[in-house]
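> any chance you could fold what I've pasted below:
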Amino acid sequence: MSIPPPPGPHQPQDPYQPPQPQSPYPQDPFAPPSQDPFAPPPQDPYAPPQQDPYAQGPYGPVNPQGPQGPMGPMGPYPQAPYGGAPYPVWGQGYGPFGRPSPVNGVAIASLVLGLLCFLPAVGLVLGIIALVQIRKRGERGKGMAIAGSVLSSVGLALWVLLLATGSSSDFWDGFKEGASGNSSFSLAKGDCFDVPGDTFDEDVYDVDEVACSGEHDAEVFATVPLSDGGFPGDDHVTEVAEDKCYALRGAYAMDPWALTDKVDVYYLTPTADSWSWGDREITCVFANVDEKGTLTGSLRADETTLDAHQFAFLKAMSAVDDVLYEEPEEYAEEDLASNRTWAGDIGDVTGDQADSLGTHIWPTDVRQPVAALVKDMRDAAKEWAAAAKATDADGFYEHYDTAYEYVDGDTTVTAREALGLATTVPTYDEDSESGSGGTGGGDSDSGLDV
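Here you go, the predicted model:
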């Protein structure tokens, strides 16, 4: 037999509808039991509709004003299609993990400029801009922006103080001095150095100071200061270098015989760029005539390195050599008067230096060799005096040739050997412009650029 359905309209169970929440109000104990244990209790048709205060619609709470809400027939929020509680909402979706807001780049720049005290005014402006951007965009970096602004303000105040007191000039001078520590700015008389390039006969932009006892590219024998003012030009600087360097080499290397034909005179000159950094010196140096050659040992021979006897001997010989190098360029046939005047001068200086050497007190082993040299010098002085009185070119050259036989003769070599000086007679360059040493050359120069 079949069981009759319960009274009232039959409503089949919707398989997709979630279970209905139980009413928070207790059932009437006198109501007849429901045939369907899952059906909700019947409602009083005259009672106001019951609303679950905790029910949530898909977009928020159900409109408490019922189906005739102020925003339409269904109100602003739809209810469940079958009455009762609306469909449950399973949260608002999966939100992203909490990511920190980016750091403001302008704040970083402000902090860096503030720490370095570089362009402090710019660092201060960037710090203010960063604070405004951080407030508008919600970015991080407020602390950096504030720190950069404060440090930049301090740096700006210091710069203003330096400019007001003139201390910035001292600071800049110190900076330039430190920056030029490995350049020819720092080279002094007696220094030896290497150049970074493959050869010395090219522009020199930097130098490395080394010991003179070992191999080196060049040795400084003099520095020539230049006057202040605007850069005088490359030609003028080169002309001064040629005149001064050749004249000064004999004071540093008093023994010209020690300067072999492998040694020549070079000079480092200021350029327009180095002039703006305060370079006001010409640096005169000895270097090998071979572009890739080097020097070994110091060429210095003056009163700081010679003993008293060596110094006295070389000083006398240098005085004679200086006048010998003043020989007129014209032959006696062309200008007899000039040649006679020169011969008289060389005769006088030769006689004077012979007297100087003769009165010096020499060591026992040096006394005899020097005495022989003094005798030859006095004989040579007589021949020079006779040449100065010649009436024609033939008579002039007769005494000229005899006098020159004494120059750098055997007695000179013997005296040098006794004094411990170089004994190899140098080869003199007839085209050499001036000075002692007979090293010739000197046409190459090296410009300084730092």
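> from now on I want contacts and neighbour counts done on CA atoms only, so please keep to that.
Will do.
> helices along this protein, start to end?
Secondary structure of the chain, counting by DSSP state H: helices at 105-116, 120-137, 142-165, 167-179, 234-252, 272-276, 308-324, 336-359, 364-388, 393-404, 410-419.
> any idea which of those is most buried?
Of those, the one with the most neighbours on average (mean count of other Cα atoms under 10 Å) is helix 105-116, at a mean of 22.
> that helix: how far from the chain's middle?
24 Å (Cα atoms, centre = their mean, to the nearest Å).
> again with stretch 153-161
26 Å.
> which residues sit against it?
114, 117-121, 124 (Cα atoms under 8 Å, 6 or more residues apart in numbering).
> also this sequence, please, to line up against the first:
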Amino acid sequence: MSIPPPPGPQQPQDPYQPPQPQGAYPPPSYPQPQPQGPYPQAPYGAAPYQVWGQGYTPFARPAPVNGVAIAALVLGLLCFLPAVGLVLGIIALVQIKKRGERGKGLAIAGAVVSSLGLALWVVSLSTNAASDIWEGVKEGARGSSYSLVKGDCFDVPGAGFDQDVYDVDKVPCSGAHEGEVFGTVPLSGEDYPGDGYVTDRAEDECWTLQDGYAMDPWALTDEVEVFYLTPTADSWAWGDRMITCVFAHTDESGTLTGSLRADASTLDADQVAFLEAMDAVDEVLYEEPEDYAEEDLDANKDWAADVRDVLGEQAEALRGHPWSGDAEKSVVALAKDMEAARADWAKAATAGDVDTFYLHYDSGYEYVDGDTTVAAREALDLATTPPSYDEDDYDTGSDSGSGSEDV
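Next comes the predicted model:
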């Protein structure tokens, strides 16, 4: 399991901390902190290929690069609009002088290359080569940002994810790398749908892709964070239609080593069966009502009934799987604890008052990430250190099932 119960004097103890004595529950008038999902919201930023995620704020940012200078160089290099690149290069030089921005070299290079492009343009018109070039450019731009696919590892030239990302260098996952792609989300449409839409799609779909790529949440340490590489309005115009979901290090100067991939392509049948059962239970635990039992006892009782049901289903699934080696003994012991917890959740589901509900709520949570869980994981050669959560992961008024950028 990887779902801590919400903290507070009326709430059960954190399943990742040693059991603490439980006293009588205070009256419901005391305010209760509301848990947030394990992924707190992070700020957004924009880049030529936008990067969404935790991000970092450097102590001193350099002067910004003039965007017109970049456009001048790009259009000059692409050749099919050389005159535009020349004009933009001149405009950029004027803006740079007035604003104190960087990019003078880009503007000059764009103007020079555009001048050469004018000559090539004349030649291409006489040989019908222009249409072939244009189609080639559009075809190459379609699809994934930087042509990254699921399972690729890469480095970001320059400052890293806290700055604008223009390009990446693919590297082997076995060595040190700055990012690992765990999924891509294709987009469609003629017009750019806007930053808000793109970000919402990234948040909704990258987390699902993450769960499928890294099935074991215990294997994702506190140093791992999620970022999104997304199209911008400019890159959309050239055919970029892909959100790229990425694992990266929480430290802007840190790197990852080795792949974080843990799915059916890297795990054996026993490991997959175990993680699927645990994930099914976690998914229901994440659905805990936003309101505490003092505020809405019936909603909490309905949720407790769902927990009761999923524990019974997954305990039966664990017992029914043909485990190999010494794993069966440890997994069956865990299933026994799950059945005991199920009995407590059943009593919580029929509790007549708040105190009785929390009494069985506490007992039902005691097995979570306990000794039998660790023993089963050890027998299956899976990670054995439960994930930790900071107090900042909880915030009043948040939905315990919400997801965001931090892993």
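> turn the helices of the first structure into JSON lines, columns for distance to Glu430 of the first structure.
JSON lines is the format used below for these (distance: least, Cα to Cα, whole Å):
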{"stretch": "helix 105-116", "distance to Glu430 of the first structure": "62"}
{"stretch": "helix 120-137", "distance to Glu430 of the first structure": "65"}
{"stretch": "helix 142-165", "distance to Glu430 of the first structure": "59"}
{"stretch": "helix 167-179", "distance to Glu430 of the first structure": "43"}
{"stretch": "helix 234-252", "distance to Glu430 of the first structure": "15"}
{"stretch": "helix 272-276", "distance to Glu430 of the first structure": "35"}
{"stretch": "helix 308-324", "distance to Glu430 of the first structure": "12"}
{"stretch": "helix 336-359", "distance to Glu430 of the first structure": "17"}
{"stretch": "helix 364-388", "distance to Glu430 of the first structure": "20"}
{"stretch": "helix 393-404", "distance to Glu430 of the first structure": "15"}
{"stretch": "helix 410-419", "distance to Glu430 of the first structure": "21"}
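> among those, which is nearest Cys192 of the first structure?
Distance to Cys192 of the first structure, taken as Cα to Cα, is lowest for helix 234-252 among the helices of the first structure, at 13.6 Å.
> still on that earlier bit, just give me the closest of the contacts of stretch 153-161 of the first structure to Thr427 of the first structure.
For the contacts of stretch 153-161 of the first structure, the nearest to Thr427 of the first structure is Phe118 (60.7 Å; Cα to Cα).
> what's the local residue count around the closest one?
As a burial measure, Phe118 of the first structure scores 14 neighbours (other Cα atoms under 10 Å).
> most centrally placed residue in the first structure?
Ala179 (6.4 Å; Cα atoms, centre = their mean).
> distance of it from Gly278 of the first structure?
12 Å (Cα to Cα, to the nearest Å).
> Asp203 of the first structure now?
Distance from Asp203 of the first structure to Gly278 of the first structure, by Cα to Cα: 19 Å.
> how about Trp362 of the first structure?
With Cα to Cα as the criterion, Trp362 of the first structure and Gly278 of the first structure are 48 Å apart.
> just Thr271 of the first structure next, same as before
Taking Cα to Cα, one finds Thr271 of the first structure at 11 Å from Gly278 of the first structure.
> between those two, which one's more packed in?
Thr271 (19 against 14).
> now check the second structure for the residue matching that one.
Under the alignment by TM-score structural alignment, Thr271 of the first structure pairs with Thr232 in the second structure.
> show the contacting residues for the counterpart of Ala211 of the first structure in the second structure.
Matched by TM-score structural alignment, Ala211 of the first structure corresponds to Pro172 in the second structure. By Cα under 8 Å, 6+ apart, Pro172 of the second structure lies in contact with 152-154.
> make JSON lines out of those residues and add neighbour count and distance to Ala375 of the second structure.
Below are those laid out as JSON lines (neighbours: other Cα atoms under 10 Å; distance: Cα to Cα, whole Å):
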{"residue": "Asp152", "neighbour count": "18", "distance to Ala375 of the second structure": "33"}
{"residue": "Cys153", "neighbour count": "29", "distance to Ala375 of the second structure": "32"}
{"residue": "Phe154", "neighbour count": "20", "distance to Ala375 of the second structure": "35"}
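> CSV for those, including distance to Tyr286 of the second structure?
Formatted as CSV, the contacts of Pro172 of the second structure follow (distance: Cα to Cα, whole Å):
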residue, distance to Tyr286 of the second structure
Asp152, 30
Cys153, 31
Phe154, 33
